[in-house]
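> sequence first, then the predicted structure:
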Amino acid sequence: MQLHDLWFAVIAVLWTGYFFLEGFDFGVGVLTRLLARDRGERRVLINTIGPVWDGNEVWLISAAGATFAAFPDWYATLFSGFYLPLLVILVCLIVRGVAFEYRAKRSGTQWQDRWEWALFVTSLLPAFLWGLAFGNLVRGVPIDADKNFTGDLADLLGPYALLGGLVTLTLFTFHGAVFTALKTTGDIRPRARRLATMAGPVCAVLTAAFLAWTQLNSGGSVSFVASAAAVGALLAAVVANAAGREGWAFGLSGVTVVAMTAALFIALFPDVMPSSLDPRWSLTAENAASSPYTLKIMTWCAALATPVVMLYQGWTYWVFRKRIGTRHIAGNH
């Protein structure tokens, strides 16, 4: 395996980890308005992800940094062509982080309510826009012979990309609902299961349609296996959730996220950004990569740092593993 192929796989793993972890994170943020009935229940939901949300975003930073260093042409074309949706995502992530920290700085109802609405909106928009971005990444966008994006915003709003946005939004919401059922106690727990039971079939239909479309456009035998695994795991997660097997439901919803992301990257390879104008102008893992020496240094650094980061994040989840409910929430500040 060439180093540029290895780093394509590494970046795929980083995005997979990000969507698995931040997926339920975004889903819980969406549920603060769909599931919670009052401020106490919203505080329960926020507290389920409060200790881990910032650690989850490390995977995004790592994926963007690895793309910048390993595939500079991919990074440049991606961030210039997808400038507006990625800018909206960036602003949402900034405001979302501020909402987590500032919401409890004052006890006023209006102050807290505004930050809770900000948390909801900045969870919903990225959940949709990531699917939109990856849909365009796999489908292909206008790229000329000089590796420049030549389209506009309308080129990013095709039906396939919009369907991808709906898939990630519904899938992350379902993922967040089964995580909520796993992490909470009291009345909110069965309501989270009921919401997941309602959202699961809708999510399954959208996911199956999106992956079938992907398979018809650019899939192969390996991506077909990953797509089938994603749909099968999602259906099994719906069944497990309905049976009250919350741990199994969350694990299977996580398998769905992992398998779907893997299917998209497998369908994309060896391209990193296909050109819809001429396949010869597509950016590939080979022609968009940094020098072999740069990739070699990056490989050594990643081999040393990655285990430390994963051990630390795993320890964080272990420390905050217990369920919480409204009885654990103190009164207003």
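Nice, thanks for sending it over. Numbering: from 1, shown residues only.
> for the rest of this, base every contact and every neighbour count on C-alpha atoms.
Fine.
> mind listing the strands for this protein?
Listed in chain order, the strands of the chain (DSSP state E) span 271-273, 283-284.
> I'd say Val231 and Ala208 touch.
Yes - in this structure, Val231 is within contact of Ala208 by Cα atoms under 8 Å, at 6.1 Å.
> compare the two (neighbour count), which wins?
Val231 (25 against 19; other Cα atoms under 10 Å).
> list the buried ones in stretch 50-64?
Val52, Trp53, Gly55, Asn56, Glu57, Val58, Trp59, Leu60, Ser62, Ala63, Ala64 (16 or more other Cα atoms under 10 Å).
> with stretch 242-251 instead?
Those would be Ala242, Gly244, Arg245, Glu246, Gly247, Trp248, Ala249, Phe250, Gly251, for stretch 242-251 by 16+ other Cα under 10 Å.
> try it against this one:
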Amino acid sequence: MELTTVWFIIIAFLWTSYFFLEGFDFGVGMLLPVLGRSDVERRVVINTIGPVWDANEVWFIVAGAAMFAAFPEWYATLFSGFYLPLLAILLALIIRGVAFEYRGKRDDARWRSRWDKAIFWGSLVPAFLWGVAFANIVRGVPLDADHEYAGTLTDLFTPYALLGGLTTMVLFVLHGAVFLALKTSGDIRARARFVASVAAVAAIAAGGSFLLITQLDHGKPVTWLTAGGAAIGLAVAAVANRRGREGWAFIGTGAAIVLAVATLFTSLFPDVMPSTLDAAGTLTTGNASSTPYTLTIMTWVAAVFTPIVMIYQGWTYWVFRKRIGTSHIPARAPRKSERAR
């Protein structure tokens, strides 16, 4: 197998891991105002991802770095042509990260409310725009013979791309709701299961439509299996959630995300960014890659460090595997004015 193909698979794996892990982070953030009816409940919701959300974002950084090193032409064209949507994603992620850290710095309801809104929008915007971006990557964008983006911002928001954004958004809401049902107890768990049952219907409708269109327009024979597997994963998640089997429901949503991303990348290969203007402008694993020497060095580095990162992150999830509820949230210390009374 050629190293260009190996690194296409590695990059697909990195993006798949990012969407699987950060997907429920985004879902939890979007569900914060829905499931957190008091400050204590919102603290429970946030604490379910508190120990892991920043580590989950590392997969995005690594995926982007791998694209830059292995396929610099792909990286340059993608990040220049999709500049404004990717900038919006980056700003949303920064604001969300700041919100997690600053929310509890002041014992003021209005202060916390503002940061809660930042967490909500900082989760919703990337959840939607990532779907828009990857739908465009698979469908193709106007690239000239020099591999330069020749379209406008509005060209990125076609009906197909908007459906892709809606698919990732509702799929991450479902993934997050199932994760919350798996990680919490009491009323939050019950409400999360109800939200998951509603989100499952939306995810099946939007995701099924998007994958069917993708398969008919861009798919290959093998992607019927991955697309069908994603649909089965959603069905398993819906049934398991109704029966209170949160573990199986989470496996179902996780499988749906993994197989949906596999469908997109398999449909794309060997291209990395098709051109809708001129076939000469299409970027492939061959004309967008680095030198064989660079790919060889990268392969050895990835072989050594990727297992270490996966083991460490798996250990983190094991340590923080238990459920939490409102009884685990300590009361806030009274303010100075209250202590003086």
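Right, received. Where do you want to start? Since we're looking at a predicted model, the values are computed, not measured.
> adding distance to Asp155 of structure 1, write the buried residues of stretch 242-251 of structure 1 out as CSV.
Shown next, in CSV, are the buried residues of stretch 242-251 of structure 1 (distance: Cα to Cα, whole Å):
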residue, distance to Asp155 of structure 1
Ala242, 40
Gly244, 43
Arg245, 43
Glu246, 41
Gly247, 41
Trp248, 40
Ala249, 37
Phe250, 35
Gly251, 36
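> now the end-to-end length of stretch 265-283 of structure 2.
End-to-end distance for stretch 265-283 of structure 2, by Cα to Cα, to the nearest Å: 14 Å.
> contacts for that stretch?
12, 73-74, 137-148, 215, 218-220, 223, 284-285 (Cα atoms under 8 Å, 6 or more residues apart in numbering).
> go again using 6 Å as the cut-off
137-138, 140-145, 147, 218-219, 284-285 (Cα atoms under 6 Å, 6 or more residues apart in numbering).
> re the thing from before, need the max-distance pair from the buried residues of stretch 50-64 of structure 1.
Farthest pair in those (Cα to Cα) is Val52 and Ala64. Separation: 19.7 Å.
> that older thread, which of the contacts of stretch 265-283 of structure 2 are buried, as a PyMOL select command?
To isolate the buried ones among the contacts of stretch 265-283 of structure 2 in PyMOL, judged by 16+ other Cα under 10 Å, type:
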select buried, resi 137+138+140+141+142+143+144+147+218+219+284+285
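> which member of the contacts of stretch 265-283 of structure 2 is positioned nearest Trp121 of structure 2?
Using Cα to Cα, these come closest to Trp121 of structure 2 at Ile137, 24.1 Å.
> quickly note the distance from that closest one to Ser123 of structure 2.
As for Ile137 of structure 2, its distance to Ser123 of structure 2 is 22 Å (criterion: Cα to Cα).
> what's the answer for Val201 of structure 2, then?
Relative to Ser123 of structure 2, and taking Cα to Cα, Val201 of structure 2 is found at 21 Å.
> mind checking how far the spatially closest residue to Ile49 of structure 2 that is not a sequence neighbour is from Leu31 of structure 2?
Once flanking residues are discounted, Ile49 of structure 2 sits nearest to Asp25: 6.5 Å by Cα to Cα, 6 or more residues apart in numbering. For Asp25 of structure 2, the distance to Leu31 of structure 2 equals 10 Å [Cα to Cα].
> looking at the two, which is more packed in?
Using other Cα under 10 Å as the criterion, Asp25 of structure 2 and Leu31 rank with Asp25 on top: 30 against 24.
> can you list the strands of structure 1 in CSV and add distance to Leu195 of structure 1?
Formatted as CSV, the strands of structure 1 follow (distance: least, Cα to Cα, whole Å):
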stretch, distance to Leu195 of structure 1
strand 271-273, 37
strand 283-284, 41
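> out of these, which is the most enclosed?
Across the strands of structure 1, averaging neighbours per residue (mean count of other Cα atoms under 10 Å) puts strand 271-273 on top, at a mean of 25.
> show me which of the buried residues of stretch 50-64 of structure 1 is closest to Ile297 of structure 1.
Proximity of those to Ile297 of structure 1 was ranked by Cα to Cα; the top entry is Ser62 with 15.7 Å.
> tell me the counterpart of that closest one in structure 2.
Residue pairing (TM-score structural alignment): Ser62 of structure 1 is matched to Val62 of structure 2.
> mind listing what its match touches?
Residues in contact with Val62 of structure 2 (Cα under 6 Å, 6+ apart): none are found.
> run the last query once more with 10 Å
By Cα atoms under 10 Å, 6 or more residues apart in numbering, the contact list for Val62 of structure 2 reads Ile11, Leu14, Trp15, Tyr18, Phe68.
> Ala209 of structure 1 now?
Tyr160, Leu163, Gly164, Val167, Cys203, Gln215, Val231.
> ok, now with 8 Å
By Cα under 8 Å, 6+ apart, no residues touch Ala209 of structure 1.
> now do Asp152 of structure 1
Gly81.
> rerun at 10 Å
Residues in contact with Asp152 of structure 1, defined by Cα under 10 Å, 6+ apart, are Gly81, Phe82, Tyr83, Leu84, Val141, Pro142.
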